[in-house]
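Student: Sequence first, then the predicted structure, then my questions.
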Amino acid sequence: MAAENNDPVDPANAVTRLSDHPRWTESRRDLKHGGGDGTSGGMEARVKSLEDKFEKIDTKLTGIATDLAYLKGKSEGAPSAKDFGELKGRVEALPTTSKLATVIGIVGAIVAIVTKWADIKTALGW
């Protein structure tokens, strides 16, 4: 029993050479032909233009690589999340305004008592 051909392309209409394909002939229609210069008319100028553009791109990529290396170096020296967590804990442990006011009030009262001790003793009758 012969193998069944499930190919949807009709073998009678199959393209066997690339130059026979309709898209191939359409894309080559605009290219120069005849006259002896083939299809590369103006090719040198186009290649030179592309080379110049790629040189500019290469220069820009080199600059980008340098910038990325700089940023990588800066980020490696930056504090980690753990460092920020420790810093946050230390900041939260700092005294608040009300705590500072209380401490200043107590110190002021002690200083007042010490400087006026003689007057206080006399007033109390000691």
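Tutor: Sure thing, it's come through.
Student: use CA for all of it now, contacts and neighbours both
Tutor: Fine.
Student: Distance of the spatially most central residue of the chain relative to residue 43?
Tutor: In the chain, the C-alpha nearest the mean C-alpha coordinate belongs to residue 68, at 8.7 Å (Cα atoms, centre = their mean). According to Cα to Cα, to the nearest Å, residue 68 stands 37 Å off from residue 43.
Student: Likewise for residue 74?
Tutor: Applying Cα to Cα, the value for residue 74 to residue 43 is 46 Å.
Student: got it, and residue 98?
Tutor: Taking Cα to Cα, one finds residue 98 at 81 Å from residue 43.
Student: Give the next helix or strand downstream of the longest helix along the chain.
Tutor: In the chain, assigned by DSSP state H, the helix with the most residues is helix 43-76. Once the chain leaves helix 43-76, the next helix or strand it forms, by DSSP states H and E, is helix 81-93.
Student: let's bring in a second one:
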Amino acid sequence: MSNVHDIGTDLARLRSGLKSGDGGGTFEGMEARVKHLEDDMKEVKADLKALRSDVAELKGRVAMLPGYGGIAVIVGLIVALSTAAQIAARFLPPAG
């Protein structure tokens, strides 16, 4: 088998335009399609920028939440106050 390739056939095929894709099989409309894709990418980039801002805000909010130690302290205070109220209620005279 020969490694010789007829470039004339390839040139004729290329000069006739694209033979696949969504542009009707030609180079016509390529600029409009590329422009549309570029505009879409601008919108995607803008959306990504907004998402980054939202994620940064959420990170800030999560950082302000108490960790396990803070939750343990809060639960401990609730238990202590509840216990103190029950003990105080035993020493108060009945209402009425």
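Tutor: Ah, there it is. Since this is a predicted model, take the numbers as computed values, not measurements.
Student: Please pull up the equivalent of the residue nearest to the centre of structure 1 in structure 2.
Tutor: Residue 68 of structure 1 maps onto residue 55 in structure 2, with residues paired by TM-score structural alignment.
Student: Distance-wise, check the aligned residue in structure 1 for residue 66 of structure 2 relative to residue 89 of structure 1.
Tutor: Using TM-score structural alignment, the partner of residue 66 of structure 2 in structure 1 is residue 79. Separation of residue 79 of structure 1 from residue 89 of structure 1 (Cα to Cα): 15 Å.
Student: so is residue 41 of structure 1 in a helix, a strand, or just coil?
Tutor: coil (DSSP: H, G, I helix; E, B strand; the rest coil).
Student: Tell me how many other residues crowd the alignment partner in structure 1 of residue 33 of structure 2.
Tutor: Superposed on structure 1 with TM-score structural alignment, residue 33 of structure 2 falls opposite residue 46. By the criterion of other Cα atoms under 10 Å, residue 46 of structure 1 has 12 neighbours.
Student: One more: residue 27 of structure 2?
Tutor: 14.
Student: correct me, but it touches residue 18?
Tutor: Yes - Residue 27 of structure 2 is in contact with residue 18 according to Cα atoms under 8 Å; the separation is 6.0 Å.
Student: Give me the neighbour count for residue 91 of structure 1.
Tutor: That count, for residue 91 of structure 1 with other Cα under 10 Å as the rule, works out to 10.
Student: err, residue 103 of structure 1, not the other one
Tutor: Applying other Cα under 10 Å, I find that residue 103 of structure 1 has 13 neighbouring residues.
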